[in-house]
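Asker: Here is my input, please return the structure:
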Amino acid sequence: MFAALHTRNYRLWASGQIVSLIGTWMQRVAQDWLVLTLSGGNGFAVGIVMALQFGPTLILSVWGGVLADRYDKRKLLMITQAFAAACGLVLGVLDVGNVVELWHVYVIAFILGCSSAIDAPVRQSFTIEMVGEKTLANAIALNSMTFNMARIIGPAISGVLITFVGTGWVFLINAVSFAAVFGALVAMRAKDLYSVERAPRAKGQVRAGFAYVWGRPDLRVLLATIFMVSTFGLNFPLSLAVLARNSFGSGADAYGLLSTTLAVGTLLGATLAARRATAPRLRLFIGAVLGFGIFELLVGLMPNYILVAVLLIPTGALNLTFSTSAMNILQMSVPSDMRGRVMGIYMLCFLGGTPIGNPVLGWLADVVDPRAPLIVGGVVSVASGLFAAVYLLRHNNLRVRVSRQATGRRLPVLDVLQIQP
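Answerer: Take a look at the predicted model:
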């Protein structure tokens, strides 16, 4: 279950990540709460901040993938971590000094979004260089476990700190937490990293990445499904904050607890993924998307706080299952000199729809009902999973007919939802 931790470089990375990610989740909760406070509880304002924070992904994530394919990923990560720490520091100083305004949060969210858009594909494609291909699936699952352990701890701590000392100190603590992952990157032994083929500097590399993905029907439908689910279904930072404040009349501690119960589910899903001995298939991905959509819809229909918190646990587990299986399929089925760009396209699909979805969902929460983002997200996720299943079945049937015409014989039944490089 912990095979990847036998590698020294990965142990350093995981230990630094848990500290830094706790700070990151503390800041996410504090940022949402600060925006709600400054805007008088306006869900649309939260959507705008998220759009600014994730909007740069639309342009920069694929270029981040190009950088990852060309250059030393460890050095690139040091640069992006330094920018993220600076954003937390500036926002914390403004908030503690009681001079913070809503437009300050907008600007800092945008700068942080630019850094994160470059960081994400570099970070994801760096995993294989730390552990090698043999334990890559385990390392990806452990990355998710680390992320979701922080997702449990961070919001809970943040909710308490916001109540007693305010949001500003949360931002400052997050800025300090980046020292852990930065130190881990410095302490790594470069000679122990697994060598991978790097892409040469050339024109048209972004276009080549998109052409490669488009030429793979399995990747094409997987990424399209990720885009739809993440744009409309993964709206929990917005929907849970608005739900806690406007539907249940609760404070930051209640929002933090809802975020924590969601993270308990994702940690459970990550644990199961780490124990899985075989590489995931598209059938697992699609099944998890359908299950996630159904449970998110149920969360939106629950009449009280306790039932919402309970149902967030299986919702989180299914969320983690479909995202981890997608990442495993992508990383294990593409050539090393294309991995950064493919992961950049993945991050584009995973986060790039946020500037579209969150303002719309925030508006729905304001004018229709605070539960509307969850209900809409659940319906869209179920529809996307069904479309992906039908598309793959039809594509497979076409491929079988073509193969029969070429060979003149009947082929055995194919596993239509298994990855086909």
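Asker: CA only for contacts and neighbour counts going forward, please
Answerer: OK.
Asker: Stretch 78-96: which residues count as buried?
Answerer: 78, 80-81, 83-96 (16 or more other C-alpha atoms under 10 Å).
Asker: how far is that stretch from where the chain is centred?
Answerer: 21 Å (C-alpha atoms, centre = their mean, to the nearest Å).
Asker: Show me what stretch 13-33 is in contact with.
Answerer: 46, 88, 105, 143, 146-147, 149-151, 153-155, 157-159, 162, 167, 170-171, 173-175, 177-185, 237-238, 241, 252, 256 (C-alpha atoms under 8 Å, 6 or more residues apart in numbering).
Asker: Distance from the chain centre to that stretch, please.
Answerer: 13 Å.
Asker: now swap in stretch 298-308 and tell me
Answerer: Distance of stretch 298-308 from the chain centroid (C-alpha atoms, centre = their mean) equals 24 Å.
Asker: follow-up on the earlier one: buried subset of the contacts of stretch 13-33?
Answerer: Buried members of the contacts of stretch 13-33, scored by 16+ other C-alpha under 10 Å, are 46, 88, 105, 143, 146-147, 149-151, 153-155, 157-159, 162, 167, 170-171, 173-175, 177-182, 184-185, 237-238, 241, 252, 256.
Asker: what distance separates the helix or strand where L91 lies from the middle of the whole chain?
Answerer: Assessed by DSSP states H and E, L91 sits inside helix 73-96. Relative to the chain's own centre, helix 73-96 is displaced by 19 Å; criterion: C-alpha atoms, centre = their mean.
Asker: Check which helices and strands that helix is in contact with.
Answerer: helix 102-131, helix 167-187 (3 or more C-alpha pairs under 8 Å, 6 or more residues apart in numbering; DSSP states H and E).
Asker: so V131 sits right up against A139, yeah?
Answerer: Yes: the pair V131 and A139 qualifies as a contact (C-alpha atoms under 8 Å) at a distance of 7.3 Å.
Asker: Check the gap between the residue lying closest to G251 once chain neighbours are set aside and L223 for me.
Answerer: Distances taken as C-alpha to C-alpha, 6 or more residues apart in numbering place R245 nearest to G251, at 6.1 Å, with adjacent residues excluded. For R245, the distance to L223 equals 34 Å [C-alpha to C-alpha, to the nearest Å].
Asker: Which one of those two is surrounded by more residues?
Answerer: L223 (22 against 18; other C-alpha atoms under 10 Å).
Asker: for the helix or strand hosting L238, the distance to its chain's centre please.
Answerer: Assigned by DSSP H and E, L238 falls within helix 236-242. In terms of C-alpha atoms, centre = their mean, the centre of helix 236-242 is set 16 Å apart from its chain centre.
Asker: can you map out the helices along the stretch 251-400 of the chain?
Answerer: Using DSSP state H, counting those that start in this stretch, the helices of the stretch 251-400 of the chain run over 252-275, 282-301, 305-332, 336-351, 354-367, 372-407.
Asker: Which of those has the highest mean neighbour count?
Answerer: Compared across the helices of the stretch 251-400 of the chain, helix 336-351 shows the largest average neighbour count, a mean of 26 (mean count of other C-alpha atoms under 10 Å).
Asker: another one to check against the first:
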Amino acid sequence: MDMFRTLRHRPFRLLWTSALLIQLAHWLAVVAFQWEVANRTNNNALLLGILYFFTTAPFLLFSLPAGVLADTRDRRRLLLAVLCCAVVLDSLCILLAGLDAMPTIMVTALGFLAGCVVTVVSPTNQALIAGTVATADLASAIPLQAAGLNLARILGPAVAGPLLMLAGSTLAFTVCCLAAIAAVLLAWRLPAPPRPAFPPVRARMHRQVLAGIAHVRQRPPAAAALAITAITSVFGSSYQAQLPVVGARISDDGNTAFLVLATLGGVGSLFGIFSVARRRGRMSLPAAAKQLTALGIVVALVGMTTSAPLVALLIIAAGGLTLSIMTSISSLLQQVIDDTQRGRVMSLYILCWGGLLPFGGLAMGVLSQATDPGWSFAIFGGVTAVAGLASTFRTGPGRTRLG
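Answerer: Below is the predicted model:
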């Protein structure tokens, strides 16, 4: 497959592997955090929603400053610094888990710090991609990078399951720490990028953020793509915060069912990314809008059934649709923006994607606690489907296509 030809570039191989490892550590830790809260609170939907909110809140708070840093600092050094912070955080998790000192409030705080690390790592990694491959390979590199990140989403829960069930969270966090250390060592071997002619960060950060927003407006269809990203984040992906509840509803062994569903979602995500790679860089916003409609229908159906096999299939479909949408839009944005604005624009993408997740996850948790989880899935899925239909009609067939 053309997507894999980018691995012939050594700098990209190093960046890809480092990103895979740090994301593996992150997703393993996220599952461990959810496991801790679910066990300590008997699968309390509201507290799981609060955990999800604080784990993803850094995307909202810090994505734009992180993008400015990626455009105004040596990206390799910035990446190394944040990866070292991940090692320190994972070491703290090992200590607290070993002492059994992880009440819900502590887990929530650790989840917030883990989110801060990924918030800075994400735009920095995205901004580094273009400098590690030939321009002709950029459209192939982006889906492969996304495939690696979602391979981590699969491996994280898959590794977390046996570790948590057999040895608890201490061993799980130990594996997280080892993966983060390996990511640091690989990033250290990245060649130093040429010093870019970027303005210094002291030159009014808010103006640099506004410059990134203005750049998006000047490069259609970037603004419309970001709007679809935001809808997918708030309404289409919030179901992930309630997977422990879904697992408990469809199986007597809720913990095992949750881990299986999390893994299946990652498998579906990988399928979605490969579907993007098969298009070889041809991106269409109407196609993404139609997939958004389908995602809404799938999410609503998850709330309507208690059949474990059907829920498993729906979770695979939801993961595939979500990541197909997000990878298409990421690839589109990377092809229409300038390198001097790459960190800021990709931080806007991360803001719309991860930064808005806290609101959707918390709202779904509150709604699930107040009514019934099935109703919350139906409502969020319905809003997603309607938004997808509206976006389809607005963009129109054949418009806003690249490649």
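Asker: Could you point out the residues of the first structure onto which the lengthiest helix in the second structure aligns?
Answerer: Longest helix in the second structure by number of residues, with DSSP state H as the criterion: helix 10-41. On the basis of TM-score structural alignment, helix 10-41 of the second structure is assigned to residues 8-39 in the first structure.
Asker: Show me the residue sitting in the middle of the second structure in space.
Answerer: By C-alpha atoms, centre = their mean, the mean C-alpha position of the second structure lies nearest to G354, the distance being 6.2 Å.
Asker: Who are the contact partners of it?
Answerer: G354 of the second structure neighbours (C-alpha under 8 Å, 6+ apart): 56-57, 59-60, 233.
Asker: again, 7 Å this time
Answerer: 56, 59, 233 (C-alpha atoms under 7 Å, 6 or more residues apart in numbering).
Asker: Would you mind finding the match for it in the first structure?
Answerer: In the first structure, the residue paired with G354 of the second structure according to TM-score structural alignment is L351.
Asker: quick one on the thing from earlier: superpose on the second structure and give me the mean offset of the helix holding L238 of the first structure.
Answerer: With mean C-alpha distance after the TM-score superposition for the first structure, helix 236-242 of the first structure departs from the second structure by a mean of 2.0 Å once superposed.
Asker: what's that helix in contact with?
Answerer: Defining contact as C-alpha under 7 Å, 6+ apart, one finds that helix 236-242 of the first structure is touched by 43, 46-47, 255, 258, 370, 373-374.
Asker: Going by distance to G316 of the first structure, which of the residues you listed wins?
Answerer: Using C-alpha to C-alpha, L258 is the member of the contacts of helix 236-242 of the first structure that lies nearest G316 of the first structure, at 11.1 Å.
Asker: In the second structure, what residue corresponds to the closest one?
Answerer: With TM-score structural alignment as the criterion, the equivalent of L258 of the first structure in the second structure is L261.
Asker: Surely that match is in contact with L314?
Answerer: No: applying C-alpha atoms under 7 Å, one finds L261 of the second structure not in contact with L314, separated by 9.8 Å.
Asker: Need the counterpart of L186 of the second structure in the first structure.
Answerer: Matched by TM-score structural alignment, L186 of the second structure corresponds to A184 in the first structure.
Asker: Kindly apply the preceding question to Q240 of the second structure instead.
Answerer: Here Q240 of the second structure is matched to P237 in the first structure, going by TM-score structural alignment.
Asker: try D90 of the second structure
Answerer: Checking TM-score structural alignment: D90 of the second structure goes with G88.
Asker: And for L163 of the second structure?
Answerer: So, by TM-score structural alignment, L163 of the second structure is matched to L161.
Asker: before we move on, which element is that match in?
Answerer: Assigned by DSSP H and E, L161 of the first structure falls in helix 136-165.
Asker: Once aligned, what mean separation remains between that helix and the second structure?
Answerer: Here helix 136-165 of the first structure, set against the second structure after superposition, deviates by a mean of 1.5 Å using mean C-alpha distance after the TM-score superposition for the first structure.
Asker: And that helix, what does it pack against?
Answerer: Helix 136-165 of the first structure sits against helix 8-39, helix 252-275, with contacts defined as 3 or more C-alpha pairs under 7 Å, 6 or more residues apart in numbering; DSSP states H and E.
Asker: closest one to D337 of the first structure among those?
Answerer: helix 8-39 (21.3 Å).
Asker: average offset between that closest one and the second structure?
Answerer: With mean C-alpha distance after the TM-score superposition for the first structure, helix 8-39 of the first structure averages 2.0 Å from its match.
Asker: In the second structure, what residue corresponds to V62 of the first structure?
Answerer: Under the pairing rule here (TM-score structural alignment), the equivalent of V62 of the first structure within the second structure is L64.
Asker: Relative to D74 of the second structure, how far out is the residue nearest to that match when sequence neighbours are not counted?
Answerer: Once flanking residues are discounted, L64 of the second structure sits nearest to S347: 5.4 Å by C-alpha to C-alpha, 6+ apart. Distance from S347 of the second structure to D74 of the second structure, counting by C-alpha to C-alpha: 16 Å.
Asker: re the thing from before, what about the contacts of G354 of the second structure, which one has the most neighbours?
Answerer: Result: F59 is most packed of these (other C-alpha under 10 Å), 30 neighbours.
Asker: hang on, isn't that residue packed against G355?
Answerer: Yes: judged on C-alpha under 7 Å, F59 of the second structure makes contact with G355 at a distance of 3.9 Å.
Asker: what number of residues lie near the nearest residue to H9 of the second structure once chain neighbours are set aside?
Answerer: Closest residue to H9 of the second structure apart from its sequence neighbours, by C-alpha to C-alpha, 6+ apart: V133 at 6.2 Å. Residues within reach of V133 of the second structure, counting by other C-alpha under 10 Å, total 20.
Asker: was I right about V133 of the second structure contacting R10?
Answerer: No: the pair V133 of the second structure / R10 is not scored as a contact, 8.9 Å apart, by C-alpha under 7 Å.
Asker: on that earlier part again, now render the helices and strands packed on helix 136-165 of the first structure as a markdown table, adding distance to F295 of the first structure.
Answerer: Formatted as a markdown table, these follow (distance: least, C-alpha to C-alpha, whole Å):
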| stretch | distance to F295 of the first structure |
| --- | --- |
| helix 8-39 | 23 |
| helix 252-275 | 12 |
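Asker: wait, which of those is closest to T321 of the first structure?
Answerer: Short answer: helix 252-275, nearest of those by C-alpha to C-alpha, at 5.8 Å.
Asker: okay if I get the helices and strands packed on helix 73-96 of the first structure as JSON lines plus distance to I18 of the first structure?
Answerer: As requested, those are arranged in JSON lines below (distance: least, C-alpha to C-alpha, whole Å):
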{"stretch": "helix 102-131", "distance to I18 of the first structure": "14"}
{"stretch": "helix 167-187", "distance to I18 of the first structure": "8"}
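Asker: Sounds good, over and out.
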